[in-house]
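Asks: What follows is a predicted protein model with its sequence.
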Amino acid sequence: MTLESLSNELLLDLFELFDAVNLLRAFSGLNTRFNSLLYTDVRSYRVDLRSISKEDFNILYPAYLPLISNRIIYLRLSDDEDTPCQCVYFQSTGFTLSRFDNLRSLTLSSFSSDLNLNQYFFSDLHELHNLTNLKFVHCRLYHFHVEDFRDVIDQIWKLPKLSHLYWDFTFKYERHFSMPTYLSTSLQYLTIRNYNCCSYDFSRLFEKTPRLRKFFISSNSDEDDDLPFSHEFLPAPQSLSVTRLILLSIRSLPLMTSLFKLLPSITRLKVEIYSITLDGHQWKEMIVNYLPQLKDFQFKIDLGYEPWMFHDEALSHIQLTNIEKLSLQLPIDQQFFSIIPKLENLLSLTVAIPTENHRLQLQALLDRAPRLFALAFKFCVTSAMPPYRYTSSSICRLDLQGYDPSRRRHRYDIRQCMELSRSSIGIQCRILAIEVEKPKCILQLIYSMLNLRTLHVSYENDKRSNQYDLVKVLQHYLPSTWSITRFCYGHIIIQS
């Protein structure tokens, strides 16, 4: 049986298993039938541009995107280290968000402080009339004030079908969210990260979001003055609809108490707090006084691993089997593996290796982590750095900007860069962060690491006063398929 012998219905079902980029690259232009299926019969596309290569990105935009833009229901753009400057490229093509008139879910991830990116990128958000989910994930716009985004926030609150909003922005100075002036008739699930606010803001926010059901907030505010229980903190009809509350990184007891007073209908509460000391009796008093309908209470604290802690019989049975991110210093004892017996879900590992004797322990950890994507060295003896001997079939990101016992960063010379590029872990590396001794090392890495797509390189002598600009020198010697961005003097990002 050949692929072309399948019915159109089966092919359309098969197409749903592909992301849009790979689907179009594989089948577009094969013949008239496939083109008809792709550009007429496929009803919706999901386009996730995380980890897409620059080459594929440049093919997607002019060749495919104009043909499917009105059928894209999910779009994710990313400016993370695997795809730096992607949002700027998107803006430079002349494409605007309003072209995606059937878009239901939009995620913008890791927007950075690139001066070429401006708030006009968001100017037509209000035209996304079918949008139900909007996420801004880890967006860091340090050259903007939050006041520059007041209009964007108002556009969001006016979207007629938007039910889910995830807001994770960091702007210049401390304020990272501005109060909307419009009332949302649709928003039900709201997440605000890094919300440095005062208690009075909440009543205004709930007033503008009367259909809110679930509220997630993280705040670094250390507001410590007691606030009066005035009429402003009495439950309003607009806040009675909120039944789920998640508080992350809360440091202010008055802030938390004010929220409880405002939201007496909470049935599910999840709390992660810092610098607030409350015993069980105080928690019980708060729940009885302010949250009479509470049925489900989850409480989270930060816990650093210390072997002596688990000698306590009450803690000895604890096992952590779903660890995704782990930071540790070698050596580790056998009790560690009784507490963390499985590393199948580990995605990111940061290690400190104080002596060469503990190198085998790290390899044992790598052998237990089949899904490990990122490996970083926080501190390492020079003899164990770089990691030529380590092996792992899954690691794609290496951060080798660790410190030696003298608290100096290890700088790779031309020989070490060659050895790294020939090592097992270097051959498969896609994202590399490293400090080098000479510009020649950068060229060595680019030309010898065949799978490398993004290089974050630190070079101490990259200075404004230099006669030759390092970026221009690299542009001269590298193929045009590589883009070169100076994040700051001494730190350059190179991407293919």
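Replies: Sure thing, it's come through.
Asks: C-alpha only now, for contacts and for neighbours.
Replies: OK.
Asks: what residues are up against Arg211?
Replies: Arg211 makes contact with 184-188, 238, 241-242, according to CA atoms under 8 Å, 6 or more residues apart in numbering.
Asks: Can you give me the distance of it to Leu128?
Replies: With distances taken as CA to CA, to the nearest Å, Arg211 is found 20 Å from Leu128.
Asks: Can you get me a residue count around Met1?
Replies: Look at Met1: counted by other CA atoms under 10 Å, it has 5 neighbours.
Asks: I'd like the secondary structure assignment at Leu320, please.
Replies: coil (DSSP: H, G, I helix; E, B strand; the rest coil).
Asks: from memory it sits against Ile339, does it?
Replies: Yes: the pair Leu320 / Ile339 is scored as a contact, 6.0 Å apart, by CA atoms under 8 Å.
Asks: Around the closest residue to His491 other than its chain neighbours, how many other residues sit close by?
Replies: Spatial nearest neighbour of His491, chain neighbours left out: Ser458 (4.6 Å); criterion: CA to CA, 6 or more residues apart in numbering. Here the count is done by other CA under 10 Å, and Ser458 has 21 residues near it.
Asks: want to compare, so here's the second one:
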Amino acid sequence: MVVSKLESLPSELVVEISDYLDACDLYRAFYGLNHRINTILDHQCHRLNVNFIHISKNQFDFCCTRILPRIATRITSLTLPGSNSSTPGLLPQFLVYFKSLGTIFIHLLSFKLVEFTKSDVEILVPHLHQLVYLRNLSIGGYTRLMPFNINTNELFQEHVVLPLSLRSLAFPYEISDRWIQTSNSTLSIEQLHVTSIYIDTLISFMQRFPRLNRLTTVLSEPGESDLIAENIPGSTIMFQSLRYLNLNIVSDVSFSQFASFLRHVPQLHTLIIEALNPDVLFLDAHQWEANLSANLSSFHFDLTITSLVGFDHLSLLKPFKSDYWTSRGWFVQCRTRDRGRFFRLSTSQSPIINLLYWPDDEILLDSKSIIRYPHVTHVELWWNLSKSTQSICPHVRSIQFYGANNGEIETIHPNVRDLLNTSSFEHIIIDNNVPISPTRLAHLLAKSSDRVHILTCSTHWLYSLFKTKDNEWICLLLTMRIRKLILNNTNLVLSYADLIAFARTFINLQEISIKLVSVEEMAFLLNILRQLTMASIELPDTELRNITNLTQWILENTVFRDFTIEKRAGGLDSSKILLWIGSHNRTNLYGTEHQLYSNHPIIKEKILENYL
């Protein structure tokens, strides 16, 4: 009898492994192997997690009818997809299978619903109060939304009854006077994400959550009420528990309203703000200094102005360079475009430093003193490399380049030349939205150290490289220098002709991350790129539907014999194939020469055209 390695593991380790696996996958994979494993799964695994994201309807039905009835009382975490997912209808069906959540999932601590509609939430809400031990409820997620992405028709404007045991809540609320009037109870929630809160109801809303220490939301313009924060009864109360505040503030919210609220949170430690065309006082350093809590240790903001009102950017930025800001490590930058008609005022996120100049020759970060940043590993640079702050980054590993293509090659600032030749520098990133030209990349590679071997770019950028015959010398340079390629834009895939140019250019790649449209293309690249040690390839699920054994498919269609393969979820309708490739001495060269190449559509088409 063959004894598996799992059989020899201590019971405690098997239980710990179960904490990291989906319970349905765990039981489908291991239950029934032997009596010992069955006993461990049934009697020692008491904290099971179930996640129905990216599951087929057949698998869902199997889990709900065969596995969940056996383990329901031991499930502590449950995640379900809503009607906006790739598998709509699972939530209503789940509530058909399990009509009383509170009497079945008696130890459920965490429940999450993703990609939902309002109707999904409406059918779920009546079941939630039954879950008396539920501590974490997430309808959506805890990531703050942008105001223009909010559909108010999908929000709840009235209070809904939730378990009193909750400590963490994400819910699609729109908090207005209407909500305040329907809620007169307090909850012990400590972490809260709601979609939108009207500024004039913020104080009253906070009074419902006296233990709240983290709040994430969009702060909206005043609702129908004529009240303002200062006149709300009980508004003198201090919210001593609030430590973390993450906000997107719409343009109609005045700074005075927001500052009034800040005076009620004296223990605030972290404040994160994003705003588009905010009240002009949000851009005033002195206003912030007068209203921020002395206990605030982390302050990040990103304020974007697109109006045509002129600003003196240097005067605007200067107060943010005072000791008040620099002594706290709050470094503020101003990025402008279109000669100041568009600009962003934001804090720099350590350990990333932005040395970013828009092409209107406004130098806003210029400094005559040399500053050393020993912990910086990533830098962003505009194409105009003759401009630079005097920053020294001895441990920089990657540089992201932005740039407009004007056909000229800029003189590189000596400080930037030092960056390019830093011993740790290995990775060039080309921005997707404002990319540098292929010629400029070649110029940078020529000035960089030989250690640069990683390139991140978009498929669009590669297309622009391949379409011009004059770029062949740049392709040759990439062949010589690049050993790892990451394609981070998925809106465009390479054509067959581009794939040939791609394979020729990157013939020496050792690692690749790419999106393809067919398994034939995957086989073509894997057979051409003989130096690969790792590949991450995203493919449509429709291409993989008929492949039941990926390992066998790789053996039959590529040269590789020594490899490890893993399939992971990609997008909504795609999957990622991760391939780790071992020794290249064990290859199927005969199969490659006589079958694999000649059967590929690209090769077959050229043979028919030229030789038959």
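Replies: Yep, that arrived. Nothing here was measured: the structure is a model prediction, and the numbers come from that model.
Asks: Leu169 of the second structure is in what secondary structure piece?
Replies: Using DSSP states H and E, Leu169 of the second structure sits within strand 168-175.
Asks: Just after that strand, pick out the following helix or strand.
Replies: Per DSSP H and E, strand 168-175 of the second structure leads on to helix 177-182 as the next helix or strand towards the C-terminus.
Asks: Please, where are all the strands along the stretch 101-250 of the second structure?
Replies: 110-114, 136-139, 168-175, 191-198, 214-220, 244-249 (DSSP state E, counting those that start in this stretch).
Asks: Let's have the ones you listed in a markdown table, adding mean neighbour count and distance to Ala275 of the second structure.
Replies: Output for the strands of the stretch 101-250 of the second structure, formatted as a markdown table (neighbours: other CA atoms under 10 Å; distance: least, CA to CA, whole Å):
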| stretch | mean neighbour count | distance to Ala275 of the second structure |
| --- | --- | --- |
| strand 110-114 | 20 | 26 |
| strand 136-139 | 21 | 24 |
| strand 168-175 | 22 | 19 |
| strand 191-198 | 24 | 14 |
| strand 214-220 | 23 | 10 |
| strand 244-249 | 22 | 5 |
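Asks: Out of these, the one nearest Asp323 of the second structure is which?
Replies: Closest of the strands of the stretch 101-250 of the second structure to Asp323 of the second structure is strand 244-249, at 24.1 Å (criterion: CA to CA).
Asks: ranges for the helices of the stretch 1-150 of the second structure?
Replies: Assigned by DSSP state H, counting those that start in this stretch, the helices in the stretch 1-150 of the second structure fall at 5-8, 11-18, 23-30, 35-43, 57-62, 68-71, 90-97, 101-104, 118-128.
Asks: Turn those into a markdown table, including mean neighbour count and distance to Phe401 of the second structure.
Replies: A markdown table is the format used below for the helices of the stretch 1-150 of the second structure (neighbours: other CA under 10 Å; distance: least, CA to CA, whole Å):
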| stretch | mean neighbour count | distance to Phe401 of the second structure |
| --- | --- | --- |
| helix 5-8 | 10 | 49 |
| helix 11-18 | 15 | 43 |
| helix 23-30 | 17 | 43 |
| helix 35-43 | 14 | 52 |
| helix 57-62 | 14 | 45 |
| helix 68-71 | 17 | 51 |
| helix 90-97 | 16 | 44 |
| helix 101-104 | 17 | 53 |
| helix 118-128 | 15 | 42 |
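Asks: residue contacts, Ile431 of the first structure?
Replies: By CA under 8 Å, 6+ apart, Ile431 of the first structure lies in contact with 81-82, 396-398, 452-456.
Asks: Try it again at 10 Å.
Replies: Residues counted as contacts of Ile431 of the first structure (CA atoms under 10 Å, 6 or more residues apart in numbering) are 81-82, 374, 395-399, 451-456, 495.
Asks: returning to what we had before: show the buried residues in the contacts of Arg211 of the first structure.
Replies: Neighbour-count burial (16 or more other CA atoms under 10 Å) is assigned, among the contacts of Arg211 of the first structure, to 184-188, 238, 241-242.
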